[in-house]
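Visitor: No letters, just coordinates:
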């Protein structure tokens, strides 16, 4: 058998977990990667109550599902972001609206609790975002000095090292989904982020090829650059759709809008070469789940999720235990 195929519930958080679990099983999934919003995983409760976590696992087990990771992208984003406009208010408690440092304090505490929640759930990986205090300097105009960029990586280390101390204590690893708006969004910045935190083992990556492919970054090259830091894998696709009018930056057009220079696609319908990814994961002996993060604004999500699950199970295969001609020696 290949690796377990799971569904990341972030884009399904509007559906109560008791309803989503049987639906996911019907779509063909082996497990769920629980998002820490909606009612799927209440972090503070999970951090203090093993009973709550046991009930979550029993709910999944009742439908033939497992859990290998939980994810808290929303709180993680606020740890390093500037939190200086209304977008951050969507991710934090309502009473902290308009309070950048209050939101940051809440986010740090919440991410520490997410490590404890993961330990109580019996999983070893938390996926998420880090945020970035320097993403807005990407274009380097107005000019951004090297010191300003270096200070951003130092700030990331200052904010995340205490969080990672809790992850170490709980025996859990944090997997950053390398992604625009994060401290690491390509291979070069991923290396720099690792250097900033002294390559500590608690910090690695949730590999998601969709966020690399549209930037022109080779997903397989990313895997080969960090063979010991791939803590989790998202199966997600994207397609570049440049038409000579829009640009690769998205043109302020929302996902799914005709004319965007790129967009997410259902797994197997975009530009990602998943065959090469599976072969590389096999060579690196990755044994974790393949978790589908489904986003395709042009498709029905149940149909797309079902199709993506079947595609992933078909494209995945086990690593060989021999070279072909060695069979002649037996």
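Guide: Structure's in. What do you need? Bear in mind that the values here come from a model prediction, so they are computed numbers and not experimental data.

Visitor: make it CA atoms for all contacts and neighbour counts henceforth
Guide: Will do.

Visitor: number of nearby residues for the closest residue to residue 284 other than its chain neighbours?
Guide: Spatial nearest neighbour of residue 284, chain neighbours left out: residue 227 (6.2 Å); criterion: Cα to Cα, 6 or more residues apart in numbering. Under the neighbour criterion other Cα atoms under 10 Å, residue 227 is assigned a count of 15.

Visitor: Checking residue 227 next. Helix, strand or coil?
Guide: Secondary structure state of residue 227, per DSSP: H, G, I helix; E, B strand; the rest coil, is coil.

Visitor: Same check on residue 33?
Guide: Secondary structure, three-state DSSP: residue 33 is strand.

Visitor: okay, pairing it with this:
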């Protein structure tokens, strides 16, 4: 077992054009003042990070790590959620997602996809230079518009979508493998990888690639009414990143999981600040500790009610309270007597000699 590392903070929801959120140094000082120990850095935000430079310059990476270390901070992971999304975009979503891409490739799905693939490969190199072992991303989606089986899906449609997704991701997974970094897909509605079944389908399509891993976020599972605790039992060997995010699901006579096209504040299922929702984080931290989860517990703040700065301050303390310091001895060691082997055999009603496979006595 291992003691989880934390608390960490995903910076994507906090970065902005006003101080202290408009540079890595100033946002890092703010995060450290709240008690955070690590930052998950959105690689697309030039106000905070230069992905291309990090991929090529060890000096840049060493300097960045050193500046954070002076504040008592580490980097938990880099994130390419937006670039991963753009690796696979169904035409229905071309215009909404086009703004995620660099200006030079907008309006051209083929150029946008190539740019996203190159960004992901740069992230593999940058992660290696920064000494990271895990990377956070989205899978993208080709099949998502066909989630509900009406109208009936043509036979083979989903298989073809996952085969194409695997074709696009395999060279990227190989690049991360060369870098020694796990690719952790946040299983998220709107992505083709959004639950255990879809993750398994993808694993099959990429030939059980060892770098295809999971960013575990229970909020997305709760809003799907998936058993987020049983999920850990099933997939703990692939969980290599963790977003600590709360949610509530309160269905009524008018709406349920699908939300009736309502805005976030009016949906039956809503993301909430840590401690304000329904997620059983005590059980989650216990399971992840039991299974030896090797990474960071990172706050991803998303709430339709609470101010983000309050959510961050409360979230750092919330995660700290849930970290389980792993015991270095059994609780009943005081009752042990360290019996020698001969006494153990006597307690079992066995003689001092052992019988070998051929039936002869062994000393």
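Guide: Happy to help now that I have it. Since we're looking at a predicted model, the values are computed, not measured.

Visitor: So what does the residue nearest to residue 284 of structure 1 match up with in structure 2?
Guide: When structure 2 is aligned by TM-score structural alignment, residue 227 of structure 1 is paired with residue 236.

Visitor: residue boundaries of the strands in structure 1?
Guide: Counting by DSSP state E, structure 1 has strands at residues 5-8, 31-35, 70-71, 125-128, 173-177, 203-207, 230-235, 237-240, 262-265, 290-292.

Visitor: can you put those strands in a markdown table and add mean neighbour count and distance to residue 247 of structure 1?
Guide: Below are these laid out as a markdown table (neighbours: other Cα atoms under 10 Å; distance: least, Cα to Cα, whole Å):
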| stretch | mean neighbour count | distance to residue 247 of structure 1 |
| --- | --- | --- |
| strand 5-8 | 27 | 29 |
| strand 31-35 | 26 | 32 |
| strand 70-71 | 27 | 31 |
| strand 125-128 | 26 | 28 |
| strand 173-177 | 26 | 24 |
| strand 203-207 | 24 | 25 |
| strand 230-235 | 24 | 25 |
| strand 237-240 | 22 | 10 |
| strand 262-265 | 24 | 8 |
| strand 290-292 | 27 | 27 |
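
Visitor: any idea how far the residue nearest to residue 284 of structure 1 is from residue 113 of structure 1?
Guide: From residue 227 of structure 1 across to residue 113 of structure 1, the span is 28 Å (Cα to Cα, to the nearest Å).

Visitor: Equivalent analysis for residue 173 of structure 1, please.
Guide: 13 Å.

Visitor: Tell me which stretches of structure 1 form helices.
Guide: Along structure 1, counting by DSSP state H, helices occupy 17-27, 43-48, 50-62, 73-80, 100-121, 146-170, 187-196, 210-213, 219-225, 274-283, 301-315.

Visitor: For the first one, grab the matching residue range in structure 2.
Guide: Using TM-score structural alignment, helix 17-27 of structure 1 lines up with residues 24-34 of structure 2.

Visitor: how much does that stretch stray from structure 1?
Guide: Stretch 24-34 of structure 2, aligned to structure 1 and superposed, deviates on average by 0.9 Å (mean Cα distance after the TM-score superposition for structure 1).

Visitor: Distance from the chain centre to that stretch, please.
Guide: 22 Å (Cα atoms, centre = their mean, to the nearest Å).

Visitor: Taking the centroid of structure 2, which residue is nearest it?
Guide: Structure 2 has residue 215 as the residue nearest its centroid, 2.0 Å off, counting by Cα atoms, centre = their mean.

Visitor: one step back: correct me if wrong: the match of residue 227 of structure 1 contacts residue 289.
Guide: No: look at residue 236 of structure 2 against residue 289 with Cα atoms under 8 Å: they stay out of range, at 10.5 Å.

Visitor: follow-up on the earlier one: tell me which of the helices of structure 1 sits nearest to residue 251 of structure 1.
Guide: helix 210-213 (16.9 Å; Cα to Cα).

Visitor: Where in structure 2 does the closest one fall?
Guide: Against structure 2, helix 210-213 of structure 1 falls on residues 219-222 (TM-score structural alignment).

Visitor: mean deviation of that stretch from structure 1?
Guide: Stretch 219-222 of structure 2 sits 0.6 Å off on average (mean Cα distance after the TM-score superposition for structure 1).

Visitor: And the contacts of that stretch?
Guide: 187-189, 195, 227-228, 245-249, 271, 279 (Cα atoms under 8 Å, 6 or more residues apart in numbering).

Visitor: mind running it again at 6 Å?
Guide: Contacts to stretch 219-222 of structure 2, defined as Cα atoms under 6 Å, 6 or more residues apart in numbering, come from residues 228, 245, 246, 247.
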